[in-house]
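K.L.:
have a look; sequence and predicted model below, questions after that.
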Amino acid sequence: MKHEYAEPFYSHCTGGSAAPRLTISSHKNSSGEPVWYLGGDLATEGANADPDQLIAKAQREVAELLPWIDFGQCQWRTLQLDRGEPLQSALLRPDSAFVGPVEGVDNALVAWPTKLSLSPNLADEVDIALQQRNVIPGPATDLTALEDLGRPGIAETYWDSVFT
């Protein structure tokens, strides 16, 4: 949802289930315009919904949960995302960040928090994984050999791809 409110806003709106009814995170597009990503049950339950129906539901949700905000000038879009989560038993959502070895690659770990609220746990899990491998903090490594690799470009954000 693209809007005109400059102040960032982050929220979990709870409901009757263990998952948040609505999660809101603030972002900016490449022009600096504010965009809210709406997640939680709204996104999970709406993953296969018709975009117009999902937008209508999102409009009802934010109007009910944030009645003091005027959403009349907002632009609404949907986007399709795949969850990045490790395989779980019983199809449950992970309750900790994922850190694991990269198959076929020595001295490499792959790590992601699976959701933003697990970012502090991710730091703890990486620390544990490094300690288990006897990697201890020390002076900065000389990385000049990597300079020839160049730097990758910055990818287009979802917000820029849907609000063109």
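P.N.:
Perfect, I can see it now. Everything quoted here is computed from the prediction, not taken from an experiment.
K.L.:
CA atoms for contacts and neighbours, from now on please.
P.N.:
Fine.
K.L.:
how about the strands of the chain, start to end?
P.N.:
With DSSP state E as the criterion, the chain has strands at 11-13, 22-28, 34-39, 98-101, 109-112.
K.L.:
what residues are up against residue 4?
P.N.:
33, 34, 73, 74 (CA atoms under 8 Å, 6 or more residues apart in numbering).
K.L.:
what about residue 69, distance to residue 13?
P.N.:
15 Å (CA to CA, to the nearest Å).
K.L.:
actually residue 54, sorry about that
P.N.:
Residue 54 is 18 Å from residue 13, by CA to CA.
K.L.:
residue 2 contacts residue 76, correct?
P.N.:
Yes. Under the criterion of CA atoms under 8 Å, residue 2 makes contact with residue 76 at 6.6 Å.
K.L.:
let me know whether residue 34 touches residue 2 as I believe.
P.N.:
Yes. With contact defined as CA under 8 Å, residue 34 reaches residue 2; the gap is 6.0 Å.
K.L.:
which of residue 69 and residue 13 has more neighbours?
P.N.:
residue 13 (14 against 10; other CA atoms under 10 Å).
K.L.:
show me the contacts for residue 35.
P.N.:
So residue 35 contacts 1, 2, 3, 26, 27, 28, 29, 159 (CA under 8 Å, 6+ apart).
K.L.:
okay, one more to line up with it:
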Amino acid sequence: MDMDVVVIGGGVAGLWLLDALHRKGYRCVLLEAHQLGSGQTVASQGILHGGMKYTLSNLIDPGAKAVAQMPLIWRDCLAGKGQPDLSQTKLRADFCHLWRTGSARSRFGMTGARMVLRVKPTEIPKADWPQALSGLHGQVYNLPEQVIDTASFIANLAALHKDRLLKIDADNGLTFERNTSGNVSTIKLTHNDQSLTLAPKQVVLTAGKGNATLRRMLGLDEQTMQIRPLHMVMVKGNLPTLNGHCTDFSQTRITVTSAIANDGQTVWTVGGQVSEDGVKMAPEELVKHAKSEVLAVVPNVDLSNALWSTYRVDRAELKTSSGRRPEGVTLMCDGNVITAWPTKLVLAPQLADDVIKQIAMQPTGEPVCIDNWPRPDVALPPWELVESWMELD
């Protein structure tokens, strides 16, 4: 079956790209080996960053410039005014709160962030502070960074393209054939007693950490990718809603987002510096550290009956000489194979634009119809996968 583009990897990057390709008339499908959004997307906190966290230590950080335009694009899509139509995506919060520790260094970092951001934080009166921050001394700001339910976002995009999504067995049911010039000529899929052969003009890898394995299968250098791990913390209980960042000069001390679990309890996901420091910690050690940090920056919250857990997630990116985060979207081109990493969830629209510019071929405009092939499900959020929660004294 002839294809203009085959996308491999069904997270935010792959699904946004699939939507953009389809709207431009490309004959395209997306292949997913696990669940849509598994890996990084559904595990992310869902904050549509506008660059604040990248301005705290360096006012001309290119990372801040790269994301500055993105929240406005997402906002239109979430309101049903842009493409893709994300009006069915659940919005956890329309903005984040931003607060700081009492240090002079922290005040300097906050001032810098307000100077450089396109969407600037504004101070809010104490009467409007969220309940969780009522015990603070200092200022609380409103930062127009929306927070999305990442699983519902994935489900929203998947529903728009269910006929173009194919579940694959990457270990035993995926074979690439390359022609004499090194381009991918066919992709052979097998599932039970079924088989399907795709003949793509272009292949795009958007599988995050899985890009390394796919590149190895294609005979390409897999050492072009770096992994930056995080160890995230989850707190569940009778907690107030809180979405935001506590900054301490050049770092985000903690980032908290709130969701409602299937059992009706509130779950806080805690990231920021806590999740960086936690990489080398065991879960028990990390939750004790995280509790101490949360109580230090959210002093009035009651954690006495809270339940705790952690999960690890790897941020997959193009390798940099410093090992630090790339400045923005990164693409690698090898014949008719593009390997793509968005670097941040919010940069998915930019990745789609960059890939389509790189493809530079006319779309065929022919619809795709593949019946009787398994379709991938949407991944569950991390707190629905916990088998045993921890209690702390």
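P.N.:
Great, that's in hand. It should be emphasised that the depicted structure is a prediction, and the values quoted were computed from it without experimental measurement.
K.L.:
superposing both, give me the TM-score.
P.N.:
After superposition, the two chains reach a TM-score (TM-score structural alignment, normalised by the length of structure 1) of 0.73; 154 aligned residues with a CA RMSD of 3.0 Å.
K.L.:
ok, back up a step: ranking the contacts of residue 4 of structure 1 by neighbours, who comes first?
P.N.:
That'd be residue 34 among these, by other CA under 10 Å, with 20 neighbours.
K.L.:
how about the helices in the stretch 201-350 of structure 2?
P.N.:
211-217, 273-277, 283-297, 348-359 (DSSP state H, counting those that start in this stretch).
K.L.:
now tabulate these in CSV and tack on distance to residue 8 of structure 2 and mean neighbour count.
P.N.:
Shown next, in CSV, are the helices of the stretch 201-350 of structure 2 (distance: least, CA to CA, whole Å; neighbours: other CA atoms under 10 Å):
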stretch, distance to residue 8 of structure 2, mean neighbour count
helix 211-217, 9, 18
helix 273-277, 29, 20
helix 283-297, 32, 17
helix 348-359, 13, 18
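K.L.:
now the helices for the stretch 51-200 of structure 2?
P.N.:
Using DSSP H, counting those that start in this stretch, helices in the stretch 51-200 of structure 2 cover 52-55, 62-67, 70-78, 104-116, 150-160.
K.L.:
let me have these in TSV, extended by distance to residue 254 of structure 2 and mean neighbour count.
P.N.:
Converted to TSV, those look like this (distance: least, CA to CA, whole Å; neighbours: other CA under 10 Å):
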stretch	distance to residue 254 of structure 2	mean neighbour count
helix 52-55	11	24
helix 62-67	19	21
helix 70-78	21	19
helix 104-116	13	18
helix 150-160	20	20
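K.L.:
out of those helices, nearest to residue 281 of structure 2?
P.N.:
Proximity to residue 281 of structure 2, assessed across these by CA to CA, is greatest for helix 52-55 (23.6 Å).
K.L.:
so residue 315 of structure 2 sits against residue 229, correct?
P.N.:
Yes. Counting by CA under 8 Å, residue 229 is a contact partner of residue 315 of structure 2 at 5.9 Å.
K.L.:
those two: who's more crowded?
P.N.:
Neighbour count, other CA under 10 Å: between residue 315 of structure 2 and residue 229, residue 315 has more, with 19 against 16.
K.L.:
what does stretch 144-163 of structure 1 contact?
P.N.:
Here stretch 144-163 of structure 1 has contacts from 2, 28, 29, 30, 35, 77, 78, 79, using CA under 8 Å, 6+ apart.
K.L.:
out of the residues you listed, which end up buried?
P.N.:
Buried members of these, scored by 16 or more other CA atoms under 10 Å, are 2, 28, 29, 35, 78.
K.L.:
closest to residue 20 of structure 1 among these?
P.N.:
residue 78 (18.8 Å).
K.L.:
what about that closest one, distance to residue 63 of structure 1?
P.N.:
Taken as CA to CA, the span from residue 78 of structure 1 to residue 63 of structure 1 is 18 Å.
K.L.:
what do you get for residue 103 of structure 1?
P.N.:
47 Å.
K.L.:
what do you get for residue 163 of structure 1?
P.N.:
Distance from residue 163 of structure 1 to residue 63 of structure 1, by CA to CA: 22 Å.
K.L.:
repeat that for residue 94 of structure 1.
P.N.:
Relative to residue 63 of structure 1, and taking CA to CA, residue 94 of structure 1 is found at 30 Å.
K.L.:
so residue 343 of structure 2 makes contact with residue 317?
P.N.:
Yes. Here residue 343 of structure 2 lies in contact with residue 317, judged by CA under 8 Å, at a distance of 6.0 Å.
K.L.:
okay, these two: which has more neighbours?
P.N.:
Higher neighbour count among residue 343 of structure 2 and residue 317: residue 317, with 27 against 22, using other CA under 10 Å.
K.L.:
and the more buried one, what pairs with it in structure 1?
P.N.:
Residue 317 of structure 2 maps onto residue 85 in structure 1, with residues paired by TM-score structural alignment.
K.L.:
now for that match: which residues touch it?
P.N.:
Counting by CA under 8 Å, 6+ apart, residue 85 of structure 1 has contacts 93, 94, 98, 114.
K.L.:
let's see it at 10 Å
P.N.:
93, 94, 97, 98, 112, 113, 114, 115 (CA atoms under 10 Å, 6 or more residues apart in numbering).
K.L.:
ok, now how distant is residue 316 of structure 2 from residue 382 of structure 2?
P.N.:
Where residue 382 of structure 2 is concerned, residue 316 of structure 2 sits at a distance of 18 Å (CA to CA).
K.L.:
thank you kindly, that will do.
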